[in-house]
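> the sequence isn't on hand, but the structure is:
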């Protein structure tokens, strides 16, 4: 039975993907085989020797020590697209707040609610909150993944012109992107054209502080910047300077920071992007389902550090192993199996950057001696043997017959 450590509150619909006869789930597991979390900041000390996988119920994995997990052969999963609709709807709300004086008008009403001549006063002052319409304006979408593409489609429906920039766009994302979105060849080109800019990129070494003083100098005067990606991809000091100089008219962010709190042209939300029941359910269900598939069958989908690797089971005996991506490792493993007259009936080998992952189905059981020799190979990081319940029953029968 696999031990799964949970952090944060995981939606019941997600836990239901992990049957209790196969998975022992709880928040106080000793040396777990897997970790299922949301926003908990995972440390390397919490990644014990038995750990096989970490599943993050959300798209970002900056709260997981991914590099250290990769070194240990631990697969890290995320759930891209599971919360896309929730974030998209909030971004649309932010765009409307950025052009219509909604938040400022509501605050004014609250401040004067006790006045006797409230109606007359509001009628006289409402011109202070006059805004502009989104229709006909240009939206720049930085990051064209599941959320960015969805925001772009809705903006087109609202009558906006949409330009997008994503140097790392995947083939699947490119297919999802509406054809009316104009692809920009550079971030600078997008910033010079957009009236509104929305960010949908992960926090990576290459994106931290991406919108800095240099880049914000390309803005059209009076542009609105919306950030529901990660706080660290924007240089707050540069944003405040752009606001004070009029290059930005408003900054709306889901990531409050002390240096932003007092500026009247900044609207801050308490990280509400994926805070809907539907998004929490979708993320939990996807994370748990991917985790169960990996633990039971070794298949990998939506990992941030290992390649997509899937193989339908052809026998009752499955070997998986992760290794450093160097030549000759698979051949060495096959040679060891051949020494024991074990035949491989089906297999798949995939690599991603410096790591490789392999699934091999064999026509017979594997012994501890075989597994120890494979694990002892210099480039092999982690080995697993995954016989089915039927195969394990057959092995037990053979053992009992031999000792009778």
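Everything's here; your move. Quantities reported herein were computed from a predicted structural model and do not represent experimental measurements.
> only C-alpha atoms for contact and neighbour calcs from this point on.
Will do.
> let's verify the nearest residue to residue 386 once chain neighbours are set aside: helix, strand, or coil?
Setting aside the residues directly before and after it, residue 386 is nearest to residue 318 in space (Cα to Cα, 6 or more residues apart in numbering), at 4.9 Å. Using DSSP: H, G, I helix; E, B strand; the rest coil, the secondary structure recorded for residue 318 is strand.
> burial check on residue 318, number of neighbours?
25 (other Cα atoms under 10 Å).
> so what's it up against?
Residue 318 makes contact with 297, 359-362, 385-387, according to Cα atoms under 8 Å, 6 or more residues apart in numbering.
> so how far is residue 203 from it?
36 Å (Cα to Cα, to the nearest Å).
> then residue 289?
From residue 289 over to residue 203 the distance is 25 Å, taken as Cα to Cα.
> ditto for residue 279
Shown here: residue 279 relative to residue 203, a distance of 20 Å by Cα to Cα.
> more neighbours: the two, which one.
A count of neighbours by other Cα under 10 Å puts residue 279 above the other of residue 279 and residue 203, at 22 against 19.
> quick one: that one and residue 80 touch, right?
No. Under the criterion of Cα atoms under 8 Å, residue 279 makes no contact with residue 80, lying 11.3 Å away.
> ok, which pair from the contacts of residue 318 is furthest apart?
Pairwise distances across these peak at 13.7 Å for 297 and 362 (criterion: Cα to Cα).
> which SSE is residue 25 in?
Applying DSSP states H and E as the criterion places residue 25 in strand 23-26.
> no no, residue 149
In this structure, residue 149 sits in helix 146-157 according to DSSP H and E.
> who touches the closest residue to residue 285 other than its chain neighbours in this structure?
The spatially closest residue to residue 285, leaving aside those adjacent along the chain, is residue 14, at 3.8 Å (Cα to Cα, 6+ apart). Contact analysis of residue 14 by Cα under 8 Å, 6+ apart lists 281-289.
> go on, residue 359?
Taking Cα under 8 Å, 6+ apart as the contact definition, residue 359 lies against 298, 309, 311, 318-321, 347-349.
> again, only using 6 Å
Going by Cα atoms under 6 Å, 6 or more residues apart in numbering, residue 359 touches 319-320, 347-348.
> ok, residue 343 next?
Contacts were defined as Cα under 6 Å, 6+ apart; by that measure residue 343 touches 362-363.
> any idea how far it is from residue 246?
Summarising the geometry, the distance separating residue 343 from residue 246, computed by Cα to Cα, is 70 Å.
> dropping in the other structure now:
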């Protein structure tokens, strides 16, 4: 039986894909896989038995990715599973930034008397707003979410400019040709009425938008952050808004310094908080984990390369190693020296580490165990696993 441990509530539509005949959930402290959402995972909580960790969400800041990589633990996320939920929240926030809808709703609730309709008509001018049509939106980061925001904002009648020097080919095909492409991020800052950021949190994106970038923006610009809190320098935002150098800020990340300000809207991290997004993320996380455990195939990993190969042989050996010269030759030689034929083989590297799948035409488990032992003794090999083929289509 494969052992899986979960943290947080993972949608049952995903967990039910782990068949009871093959998987035990939270039965012991030596799992092969961990599935979680927001739980901040400490290194001490990750047993040596763990092969992979899957987050039902996009960001992996709650997982010690670097130490996992060093230990040969594959970390997965679920890009795109919650994209529609975040996109809808961004569009809603754009609309709310130009129409004081919440203030109007709260005001009406305080009315009393038999002439409420007349009172509302007489005072509704205080809640007059603007329209998004014809305004210019800058989208920083054109991944799954950013591309959807850009396309739908254009359909709302906005002029849209996107910036992403690393946009993938698949995403490029999905973006409307009417979305302008900025050659430099400064074009977004200097020309747009609204700016929304959708990039992952990395060392180079920490405080991507700070005092210098805000100074480039129009005084009438409104900034939105539904990516990660640390991407925007909150102290710089506060200073700019208090000096009337920025019209407004909407964020999905609570910070006590941003509260009780009439031009700052703080949401309680609602981006992916829809039943549909949680279900989609759980399904993708479980499917990715299950495929890796049963076949060794890696998809949507944040720390190891994507590696996929049809599984037709009796056994498959998977190898995680440091990405050094002649490692593939050493793996092949060890298998050949044991008089085992290699049916198929694939190797991919990603920065300092590499991953290899080797399908072998061999059913003698003693011979296979001998090969695995020799591989594990080889310098720079971190983890070796043997998978017996199951008749399961993927």
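Great, that's in hand. In this text, all values refer to a predicted model and were calculated from it rather than measured experimentally.
> before we move on, the earlier item: alignment lookup: the residue nearest to residue 386 of structure 1 to structure 2.
Residue correspondence to structure 2 (TM-score structural alignment): residue 318 of structure 1 is matched to residue 316.
> that older thread, now the residue nearest to residue 386 of structure 1: how far from residue 361 of structure 1?
As judged by Cα to Cα, residue 318 of structure 1 and residue 361 of structure 1 stand 4 Å apart.
> what's the answer for residue 322 of structure 1, then?
Shown here: residue 322 of structure 1 relative to residue 361 of structure 1, a distance of 15 Å by Cα to Cα.
> these two: which is more packed in?
Neighbour totals were compared for residue 322 of structure 1 and residue 361, and residue 322 leads with 27 against 24 (other Cα under 10 Å).
> part of a helix, is the more buried one?
No. Assessed with three-state DSSP, residue 322 of structure 1 is strand; it does not lie in a helix.
> how about the nearest residue to it, chain neighbours excluded?
Closest residue to residue 322 of structure 1 in three dimensions, ignoring its sequence neighbours and counting by Cα to Cα, 6+ apart: residue 357, at 4.5 Å.
> host element of residue 290 of structure 2?
helix 275-295.
> count the neighbours of residue 330 of structure 2 for me.
Neighbour number of residue 330 of structure 2 under other Cα under 10 Å is 13.
> structure 1: which residue goes with that one?
Under the alignment defined by TM-score structural alignment, residue 330 of structure 2 corresponds to residue 332 in structure 1.
> residues contacting the residue nearest in space to the middle of structure 1?
Among the residues of structure 1, the one closest to the centroid is residue 59, at 1.7 Å (Cα atoms, centre = their mean). The contact partners of residue 59 of structure 1, by Cα under 6 Å, 6+ apart, come to 78-80.
> corresponding residue for it in structure 2?
In structure 2, residue 59 of structure 1 lines up with residue 58, judged by TM-score structural alignment.
> which element is its match on?
Take DSSP H and E as the rule and residue 58 of structure 2 turns out to sit in neither a helix nor a strand.
> excluding sequence neighbours, find me the nearest residue to residue 226 of structure 2.
The shortest distance from residue 226 of structure 2 to any non-neighbouring residue, by Cα to Cα, 6+ apart, is to residue 252 (5.3 Å).
> go on, residue 353 of structure 1?
In space, residue 353 of structure 1 comes closest to residue 325 once its chain neighbours are excluded; the distance is 7.5 Å by Cα to Cα, 6+ apart.
> quick revisit: for the residue nearest to residue 226 of structure 2, what are its contacts?
Listed by Cα under 6 Å, 6+ apart, the contact partners of residue 252 of structure 2 are 226, 266-269.
> quick one: buried ones out of those?
The neighbour count (16 or more other Cα atoms under 10 Å) marks 226, 266 as buried among these.
> going along the chain, name the helices of the stretch 151-300 of structure 2.
Using DSSP state H, counting those that start in this stretch, the helices of the stretch 151-300 of structure 2 run over residues 169-174, 185-191, 211-216, 234-242, 275-295.
> turn the ones you listed into JSON lines, columns for distance to residue 101 of structure 2.
Listed next are these as JSON lines, based on distance: least, Cα to Cα, whole Å:
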{"stretch": "helix 169-174", "distance to residue 101 of structure 2": "32"}
{"stretch": "helix 185-191", "distance to residue 101 of structure 2": "27"}
{"stretch": "helix 211-216", "distance to residue 101 of structure 2": "26"}
{"stretch": "helix 234-242", "distance to residue 101 of structure 2": "21"}
{"stretch": "helix 275-295", "distance to residue 101 of structure 2": "25"}
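> tell me the most buried of the ones you listed?
Across the helices of the stretch 151-300 of structure 2, the average number of neighbours (mean count of other Cα atoms under 10 Å) peaks for helix 275-295, which reaches a mean of 21.
> in structure 1, what residues pair with that helix?
Alignment of helix 275-295 of structure 2 against structure 1: residues 277-297, by TM-score structural alignment.
> got it, and stretch 188-208 of structure 2?
Correspondence between stretch 188-208 of structure 2 and structure 1 is established over residues 190-210, with TM-score structural alignment as the criterion.
> check which residues of that stretch are buried.
Using 16+ other Cα under 10 Å as the test for burial, stretch 190-210 of structure 1 gives 190-203, 208-210.
> same thing with stretch 351-367 of structure 1?
Buried residues in stretch 351-367 of structure 1, counted by 16+ other Cα under 10 Å: 351, 355-366.
> what residue of structure 2 matches up with the residue nearest to residue 285 of structure 1?
With TM-score structural alignment as the criterion, residue 14 of structure 1 pairs with residue 14.
> measure that match to residue 161 of structure 2 for me?
Computed as Cα to Cα, the residue 14 of structure 2 to residue 161 of structure 2 distance reads 36 Å.
> distance check, the closest residue to residue 22 of structure 2 other than its chain neighbours against residue 294 of structure 2.
Closest residue in space to residue 22 of structure 2, ignoring its immediate chain neighbours: residue 1 at 5.0 Å, by Cα to Cα, 6+ apart. The span separating residue 1 of structure 2 from residue 294 of structure 2 equals 11 Å under the rule Cα to Cα.
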